[in-house]
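missing the sequence, but the structure's below:
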């Protein structure tokens, strides 16, 4: 690759909703801006939509797009894994040894979920009435559970920070309860919300 392609005025690590939105905002303000977006994925997932999948509002495939189709026009996509950072040298180190230098760096690679941190969780997710809207393949199972529950207890949990979206567990609760209300089941379904924090929204 030509040497001048190894340096960009702005380098953004992560092409999730945050990275794409940041790139789009910057290029809209200054179309001449030299921006590179680094992400290895072939598919961009709109993760906030998964709560709506779990509520039967969206279909899961509508939350997935080819990565190339969501990269803002004028932004260079570097499809690679980031291996590390060299702040003193203002470079991002890619797998394979390549380095990309920058003037400004935005780091938003997202969070990696640790399902193994809860004993037995990984083995039971997607079955036995256990689900999570934090995974593309599980959100449809959430909707299946909401639709099929006629009576009994529905337990919603919110883990401690840091989490991908603090509102997602609450949205799952509200949307599920609304479905049960509309279908005359809310009296028979007892919903409980268990949060690891002392407050719902991070403020007293």
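Okay, I see it. Quick caveat: nothing in here was measured; it's all calculated off a predicted structure. Numbers count the residues shown, from 1 in each chain.

hey, let's count contacts and neighbours off CA atoms from now on
Noted.

what's the burial count for residue 42?
Using other C-alpha atoms under 10 Å, the number of residues around residue 42 comes to 11.

likewise for the one 4 residues further on?
Neighbour count of residue 46, defined by other C-alpha under 10 Å: 15.

quick one: the helices in the chain?
In chain order, the chain shows helices spanning 17-29, 50-54, 67-70, 121-124, 139-148, 168-182, with DSSP state H as the criterion.

most packed of these?
helix 50-54 (a mean of 27; mean count of other C-alpha atoms under 10 Å).

so how far is that one off the chain centroid?
Relative to its chain's centre, helix 50-54 lies at 12 Å (C-alpha atoms, centre = their mean, to the nearest Å).

and stretch 120-139, by the same measure?
16 Å.

neighbours of residue 135, just the number please.
The burial count for residue 135: 13, using other C-alpha under 10 Å.

what distance do you get for the closest residue to it other than its chain neighbours to residue 185?
Among residues not flanking residue 135 along the chain, residue 50 sits closest, at 7.5 Å (C-alpha to C-alpha, 6 or more residues apart in numbering). Residue 50 sits 24 Å away from residue 185, going by C-alpha to C-alpha, to the nearest Å.

let me see the contact set for residue 106.
Each residue near residue 106 by C-alpha atoms under 8 Å, 6 or more residues apart in numbering is listed here: 10-13.

closest one of those to residue 135?
Nearest to residue 135 among the contacts of residue 106, counting by C-alpha to C-alpha, is residue 13 at 21.4 Å.

now do the residue positioned nearest the centre of the chain against residue 199, distance only.
The residue lying closest to the centre of the chain (C-alpha atoms, centre = their mean) is residue 47, at 4.0 Å. Going from residue 47 to residue 199 by C-alpha to C-alpha gives 24 Å.

repeat that for residue 116.
26 Å.

ditto for residue 23
Distance from residue 23 to residue 199, counting by C-alpha to C-alpha: 33 Å.

picking up where we left off before, out of the helices of the chain, which is closest to residue 85?
Minimum separation from residue 85 across the helices of the chain (C-alpha to C-alpha) falls at helix 17-29, 17.2 Å.

packing partners for that closest one?
Contacting helix 17-29 under the criterion 3 or more C-alpha pairs under 8 Å, 6 or more residues apart in numbering; DSSP states H and E are the following elements: strand 7-13, strand 35-38.

below is structure B, check it against A:
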């Protein structure tokens, strides 16, 4: 593990050097299109638009020297994938036709069509796409920042701590293994429970499952938002003796004492009660929030997300601004699958606007997907509209059932699609496949 972490830090330093070299050769501070964010959503858009608009007409503002394929973090935490498979230098995944600006955005100024960078300089745009993702708020839980990475506390949501998950799980011999889900919107809302099933399987393989209590604590009132998949996950949790505790929000971690404290939410008789639980292992999904520079800008809604039309992804007040992915106000689950589908709509509408062809007319219907890993070679492939809660399954079989094919698709095929197609702007989801593989499904 230490060797992997060292290799990761070495790669980051090399990547940062490449980024700074690229920035030093920047030919302009004004662009036809500026994309704020070099994650999956931002690259899916910028790669296509850079090809369509021509070299150096598109700039990508992204401070991280490394791009992570975050959907793989669950597999790393469960000991099923190597951490080194999850990242590549940012400079290598940004389109060669786009200009990479390796700084953080500090302010978006929609009235002047500029973005202020962390060094105080500004970049001008004719059109803007905001795709920053959302911020992990480890400081939102008392004591968590001091405990995480030690004291048996890990999180698959951070590249800094994901390798601790499998390491700490292997050290468990008895006691309580806790897995948490916060009350805030988060990216990949299925991930908090996926690692619980992988841990259960690991404990069974080691022959210690009868000595370990696997407990899933969610601040929400359901194990999953869509009833079809909620029913499936409740049945799986029951069959594995995973104890599901609804309306329990993690509010404090005492690392040295190995205790986790929860506040009971909802409107029941115990609402507001405080419950403290000892643990041997604690997997924390941190609360998440919009980045402050977006929340405090004129492009945000009251909740701090970029205020866009949920069908066209165009800003509700500034027509030359669009947004997609986790930072947008789109009322659907925040996943890479959702970003892929959104990118097709956004690119169609933005290109039409740039060319003066027509008003934005392509519409996003809320499609998203959450592959729920339940063990080695077992997975429930949830696909649905976050707008309606209606399943939109790609394949002819019942995807609420655990299936080895769904596991292979998620663990082996989709990572290749991610690197070789989505980040290059050529993958926008399985809708074309669905027409043949499951023609009776709702599109």
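Alright, I've got the coordinates. Remember, it's a predicted structure, so these values are computed and weren't measured experimentally.

which of the helices and strands packed on helix 17-29 of structure 1 is buried the deepest?
Among the helices and strands packed on helix 17-29 of structure 1, the stretch with the highest mean neighbour count (mean count of other C-alpha under 10 Å) is strand 35-38, at a mean of 24.

against structure 2, where does it fall?
The alignment of strand 35-38 of structure 1 onto structure 2 (TM-score structural alignment) spans residues 58-61.

how about the nearest residue to residue 375 of structure 2 once chain neighbours are set aside, what does it touch?
Computed as C-alpha to C-alpha, 6+ apart, the closest residue to residue 375 of structure 2 that is not its neighbour in sequence is residue 198, at 5.2 Å. Applying C-alpha under 8 Å, 6+ apart to residue 198 of structure 2 gives the contacts 78, 373-376.

and if you look at residue 211 of structure 2?
173-175.

which one in structure 1 is aligned with it?
Under the alignment (TM-score structural alignment), residue 211 of structure 2 maps onto residue 188 of structure 1.

same thing with residue 178 of structure 2?
Under TM-score structural alignment, residue 178 of structure 2 pairs with residue 155 in structure 1.

and its match, how many neighbours does it have?
Close neighbours of residue 155 of structure 1, defined as other C-alpha under 10 Å, add up to 12.

from residue 146 of structure 1, how far out is it?
11 Å.

mean deviation, the match of strand 35-38 of structure 1 versus structure 1?
Stretch 58-61 of structure 2 differs from its equivalent in structure 1 by a mean of 1.0 Å after superposition (mean C-alpha distance after the TM-score superposition for structure 1).

coming back round to it: out of the contacts of residue 106 of structure 1, which is nearest to residue 32 of structure 1?
Distances from residue 32 of structure 1 to those, taken by C-alpha to C-alpha, are shortest for residue 10, at 11.6 Å.

give the contact list for the residue mapped onto the closest one from structure 2.
With the correspondence set by TM-score structural alignment, residue 10 of structure 1 lines up against residue 33 in structure 2. By C-alpha under 8 Å, 6+ apart, residue 33 of structure 2 lies in contact with 57-59, 125-129.

tell me the spacing between residue 33 of structure 2 and residue 52 of structure 2.
11 Å.

now the longest strand belonging to structure 1: buried residues?
As assigned by DSSP state E, the longest strand anywhere in structure 1 is strand 99-107. For strand 99-107 of structure 1, burial by neighbour count (16 or more other C-alpha atoms under 10 Å) applies to 99-102, 105-106.

swap in stretch 116-132 of structure 1?
126, 131-132.

any chance of these in CSV with distance to residue 87 of structure 1 as columns?
Putting the buried residues of stretch 116-132 of structure 1 into CSV (distance: C-alpha to C-alpha, whole Å) gives the following:
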residue, distance to residue 87 of structure 1
126, 41
131, 40
132, 36
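
who are the contact partners of the aligned partner of residue 58 of structure 1 in structure 2?
Alignment note (TM-score structural alignment): residue 58 of structure 1 maps to residue 81 of structure 2. Going by C-alpha under 8 Å, 6+ apart, residue 81 of structure 2 touches 72, 75.

hmm, 10 Å instead?
Neighbour list for residue 81 of structure 2: 72-75, 411 [criterion: C-alpha atoms under 10 Å, 6 or more residues apart in numbering].

looking at structure 1, which of these hold up?
Of the contacts of residue 81 of structure 2, the ones still in contact in structure 1 (both residues aligned by TM-score structural alignment, their matches' C-alpha atoms under 10 Å) are 72-75.

which one of the residues you listed is nearest residue 264 of structure 2?
residue 74 (26.8 Å).

that closest one reaches residue 154, doesn't it?
No: using C-alpha atoms under 10 Å, residue 74 of structure 2 makes no contact with residue 154, being 11.9 Å away.

quick check: neighbours shared by those two?
Listed as contacting both residue 74 of structure 2 and residue 154 by C-alpha under 10 Å, 6+ apart are 162, 165.

Serialize the contacts of residue 81 of structure 2 to CSV and add fields for distance to residue 294 of structure 2.
Compiled in CSV, these are given as follows (distance: C-alpha to C-alpha, whole Å):
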residue, distance to residue 294 of structure 2
72, 27
73, 26
74, 28
75, 31
411, 33
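
and residue 68 of structure 1, what pairs with it in structure 2?
Residue 68 of structure 1 maps onto residue 91 in structure 2, by TM-score structural alignment.
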